[in-house]
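> Take this sequence and fold it.
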Amino acid sequence: MPKILIVGGGYAGFYTALKLEKWLRPGEAEVTVVDPLPYMTYQPFLPEVAAGSIEPRHAVVALRRHLKKTNVVTARVTGIDHASKTATITPEIGAPYEFEYDQIVVTAGSVSRTFPIPGVADNAIGLKTIEEAIAIRDRILTNFQKASNLPAGAERDRLLTFVVVGGGFAGIEIFAEMRSFASALLKYYPNLTFDDVHFHLIEAMGRIMPEVSLPTSLWVIKNLAQRGAIVHLDTQLKSAVDGQIELSTGETFESDLIVWTAGVMAHPMLRGTDLPTEERGRLRVQPDLRVINDDGIVPDAWGAGDVSAVPDLTGKGVGGFCVPNAQHAVRQGKLMAKNIVAVLRGEEPKDYYHENLGAVAGLGLGVGAFQSGKLAIKGVIAWFMHRGYHGLAIPMWERKIRVFSNWILNFLLGRDIVELSAREQPRVAFETFASRPKS
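Below is the predicted model of the structure:
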């Protein structure tokens, strides 16, 4: 029985495996998914997780629960030798081992792309994982608790100054959700005022959210300004050493929370393979998602999602390729499963083509922005559109039900403001009072 190895259990990998389970006949192929995490993260929900609007576990989908016919291996693929069709799998515990396959599907996704700015690697946090979103939420809550016990001054300002770097969709959404969350917290801290909390978004370009029209992006900036959140355009972060923010404009201030959303890059695991990559480190694939090199198709190798340079046949993609987002990854995963089955049965695969119908962003409770062509919708209607779209887009009905139930309960009961940062050291309470043998 042919062995299909899927490297990565994110959007593209999860949907490829899910649809292979549906379309493969019994005994036609054996599918294995390898990912260091046992779940797929629905990244569009990370801003709402950070703002306390969604329970963190509801924004992830357990691989083993929903991939019932697939072998799920929780480990890393640390090497691929496609010439011999073997992959090196490295578990967290135990020795690495070789895995032989017949077809390989590379859907390893992307990681945060950073620049060598002093202090960023040591002090900033990204927004690619559920753990990062939880940490952002806990830091905001912890800082409010600490600041409420301090008099007005530099230390309190530092605790209540929040910075986001990057003005794309992810950056604007987390920035606006954090601002909304902070505003909601003020009623629980009567000694803190609206003017005590400071929000700064730093964007190197002259505009934000390139996926929407300029008037819509300007409306977003105006809306954020009315809510006490400052957007710095044409501005670069020069340093963040010890939380001391230095901007290219000469402005300086201190912050205890720096969220980095200034771009992504293909997962570096590709460097340990003999698969062909382009100048940005992405896997080279043709429109039907088969891997290619200078000589043509690389047999039995496939790629999709953020890790791959998938041609955008609509002609609207940046540099001629699909942008790295969930819309493309999900659809590419579904098509790739169909194409793999087609090739196994001696049929011709189909090219990937997706015409983007629009972009929608959530900007905090009751505020959103939608753009489709020249049509722009702003405010509460766009916010409902955002929630409706993503509530239905998250995989599996059990997750959709949990998310919608979460929103309904939040509407009735308000956001949950409990922070659990102590979970990072869960044995402290036990160790503090535990009896020890006398020396």
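
> When you work out contacts or count neighbours from here on, use the C-alpha atoms and nothing else.
Will do.

> Just say helix, strand or coil for W407.
helix (DSSP: H, G, I helix; E, B strand; the rest coil).

> Can you get me a residue count around it?
W407 has 18 neighbouring residues, counting by other Cα atoms under 10 Å.

> R387 now?
Each residue near R387 was counted by other Cα under 10 Å, and the total is 19.

> Check L275 too.
Neighbour count of L275, defined by other Cα under 10 Å: 20.

> and it, how far is that from H82?
L275 sits 7 Å away from H82, going by Cα to Cα, to the nearest Å.

> cool, T129 as well?
For T129 relative to H82 (Cα to Cα), the value is 29 Å.

> Give me the more crowded residue out of the two.
Shown here are T129 and H82; by other Cα under 10 Å, H82 has more neighbours (20 against 15).

> right, and the more buried one touches P276 too?
No. H82 is beyond contact range of P276, at 10.4 Å (criterion: Cα atoms under 8 Å).

> intersection of neighbour lists for these two?
Counting by Cα atoms under 8 Å, 6 or more residues apart in numbering, H82 and P276 have no common neighbour.

> so V77 makes contact with V33?
No. The pair V77 / V33 is not scored as a contact, 10.3 Å apart, by Cα under 8 Å.

> who touches both of these two?
With Cα under 8 Å, 6+ apart as the test, V77 and V33 both reach V7.

> What are the contacting residues of stretch 66-80?
Residues outside stretch 66-80 that contact it (Cα under 8 Å, 6+ apart): 7, 17-18, 21, 30-38, 63-64, 86-92, 269-270, 272-275.

> For the comparison step, fold the sequence that follows:
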Amino acid sequence: MRILIIGGGYAGFYTAWRLEKRLRPGEAEVTVVDPRGYMTYQPFLPEVTAGSVEARHVIVSLRSHLRTTRMIAGHATAVDHAHRTATVRTNAGSMLSIGYDMLVITAGAVTRRLPIPGVAEEAIGLKQVEEAVAIRDRLLAAFDEAAALPPGPERTRLLTVTVVGGGFTGVETFGELLSLATSLLRSYPEITFPDLSFHLVEAQARILPEVTDGPGRWVVRHLEQRGAQVHTEARVTSARGGRIELSTGEAFDTNLLIWSAGNGSNPVIAQHTDLPVDDRGLLRVRADLRVGTDETPVPDAWAAGDNAAVPDLASTAPGALTVPNAQHAVRQGKHLAANVVAHLRGKTVRPYVHHSLGTVATLGMGKGIFQYRRLVIRGPLAWLMHRGYHVLAIPTWERKLRVLLVWISAVLFGRDIVALPGVERPRAAFLAAGDPDLIQSSRGPIGSETGTGARELIGAGHAR
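As a prediction, this is how the structure comes out:
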């Protein structure tokens, strides 16, 4: 039995990990296709942008933990399930046709990018750890440059941060970056708090749709009390040249534009397979995570995670689907593996049911919010609950320990505030050796190739 897993994110990693533990020797051969070779623990990306967690500590190597699974570094470009074959473009550029007996699709979603002028050229997403590092370096480099300038429009532009999207990722990133910027003022006496300008833009009338209205309003008040501007019922109409124009008529210049306006369907899954998808481009999935419907199941095809429309049996709303978050993706991966093994052995597969453990968000160092039904906790306790939950949720004890040690060192010595924008052009210093003018230009200001290189990362990621 050849099992092919497309995607090594939460659901894909946990599916393969559990299959290795549950399958008997020789019972099946498992192959995972993923271009990166590691799973990114996305809930920690906002803390990576703020320097609270080291970038390498939020990723889990697939090869280190999937000992008997075959790994293929590449993108699946098409699936022909009728003939049990998948087409894969390897990272080296060659094309492979991979045969399989059973298919598991856990390719995740992509950042939902709207056709707004300037967004493709200016914005940075937040699906991958590389993007989080680029955001952090851009903000730190902006402080260095702004400190050498007199007060005025250019300094204000450099110290203006805009986050589009008021969901959990957007709000957490916004709060963490605001916390980082505020703490940096101690190290930059030339810059004062009024020089900072932080904007959160949300198209709906409220932020954090995952919590109820009261906690959502409290978060807005909390961010505004910290000096931020929250624009609700506002859409970005243009971002050309870093000039943000909103549907409300407001306009301002920004140096850092972070796009976190929700998920879009994975284009390969939505357009290049012969599997059934819904009107949003998500795979139609039964409650037991098999592809298809109760009336017309697709043999030997399974799916989970953000690329699948999984029925939410814990919800009382008719037709409800599980929300695309880490809680569900991790548990769906584990459940999918158990069902695959049961199916192989002729046993009964079980439907996926998961009752929410509540929602928790960090809003910056020592600040957070937690809600479970009517219970709402705010402030430092909620922040500790956020850290406690996610350090337990990130896979492997080695990663848990590394994250804990970084948090402890941050408490004792503060955050590391060194930017490394040169990693985007690693050969620049070598090529410029011996020429003072080239050495200086190789460092590059914020608007140079070095400063804006993060923008090139947008199309390079493989969404989880």
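
> TM-score for this pair?
Once the chains are laid over each other, their TM-score by TM-score structural alignment, normalised by the length of structure 1 reads 0.97; 434 aligned residues with a Cα RMSD of 1.3 Å.

> re earlier: only whichever of the contacts of stretch 66-80 of structure 1 are buried, select them in ChimeraX.
Buried residues among those (16 or more other Cα atoms under 10 Å), as a ChimeraX selection:
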select :7,17,18,21,30,31,32,33,34,35,36,37,38,63,86,87,88,89,90,91,269,270,273,275
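
> Which stretches in the stretch 151-300 of structure 1 count as strands?
Counting by DSSP state E, counting those that start in this stretch, the stretch 151-300 of structure 1 has strands at residues 161-165, 198-202, 229-232, 237-239, 244-247, 252-254, 257-260, 264-266, 283-284, 290-293, 296-303.

> which of those sits most buried?
Scoring these by mean neighbour count under mean count of other Cα atoms under 10 Å gives strand 283-284 as the most buried, with a mean of 27.

> if I look at V298 of structure 1, how far off is V285 of structure 1?
From V298 of structure 1 over to V285 of structure 1 (counting by Cα to Cα), the distance is 9 Å.

> Also S421 of structure 1?
42 Å.

> So between these two, which is more surrounded?
It is V285, of S421 of structure 1 and V285, that has more neighbours when counted by other Cα under 10 Å, with 25 against 15.

> how about the closest residue to that one other than its chain neighbours, what does it touch?
Using Cα to Cα, 6 or more residues apart in numbering and skipping residues adjacent in sequence, the residue nearest V285 of structure 1 is V291, 4.2 Å away. Residues counted as contacts of V291 of structure 1 (Cα under 8 Å, 6+ apart) are P276, L283, R284, V285, I297, V298, P299, A301, W302, G303.

> V291 of structure 1 and N339 of structure 1, how far apart?
Applying Cα to Cα to V291 of structure 1 and N339 of structure 1 gives a distance of 13 Å.

> ok, back up a step: make TSV from the contacts of V291 of structure 1 and add distance to A359 of structure 1 to it.
Shown next, in TSV, are these (distance: Cα to Cα, whole Å):
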residue	distance to A359 of structure 1
P276	32
L283	26
R284	27
V285	26
I297	34
V298	34
P299	36
A301	32
W302	28
G303	25
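
> now the helices: where do they sit in the stretch 1-150 of structure 1?
For the stretch 1-150 of structure 1, the helices defined by DSSP state H, counting those that start in this stretch cover 11-23, 46-50, 63-66, 120-123, 130-147.

> My error: substitute the stretch 201-350 of structure 2 in the last question.
Using DSSP H, counting those that start in this stretch, the helices of the stretch 201-350 of structure 2 run over residues 213-225, 267-271, 326-344.

> quick one: the strands in the stretch 1-150 of structure 1?
3-7, 30-35, 39-41, 60-62, 71-74, 76-81, 86-90, 97-100, 103-106, 110-112, 124-125.

> The first one against structure 2, how far on average?
Here strand 3-7 of structure 1, set against structure 2 after superposition, deviates by a mean of 0.3 Å using mean Cα distance after the TM-score superposition for structure 1.

> could you say what helices and strands that strand packs with?
When contacts are defined as 3 or more Cα pairs under 8 Å, 6 or more residues apart in numbering; DSSP states H and E, strand 3-7 of structure 1 packs onto helix 11-23, strand 30-35, strand 103-106.

> now do 6 Å
In terms of contacts (3 or more Cα pairs under 6 Å, 6 or more residues apart in numbering; DSSP states H and E), strand 3-7 of structure 1 is packed against strand 30-35, strand 103-106.
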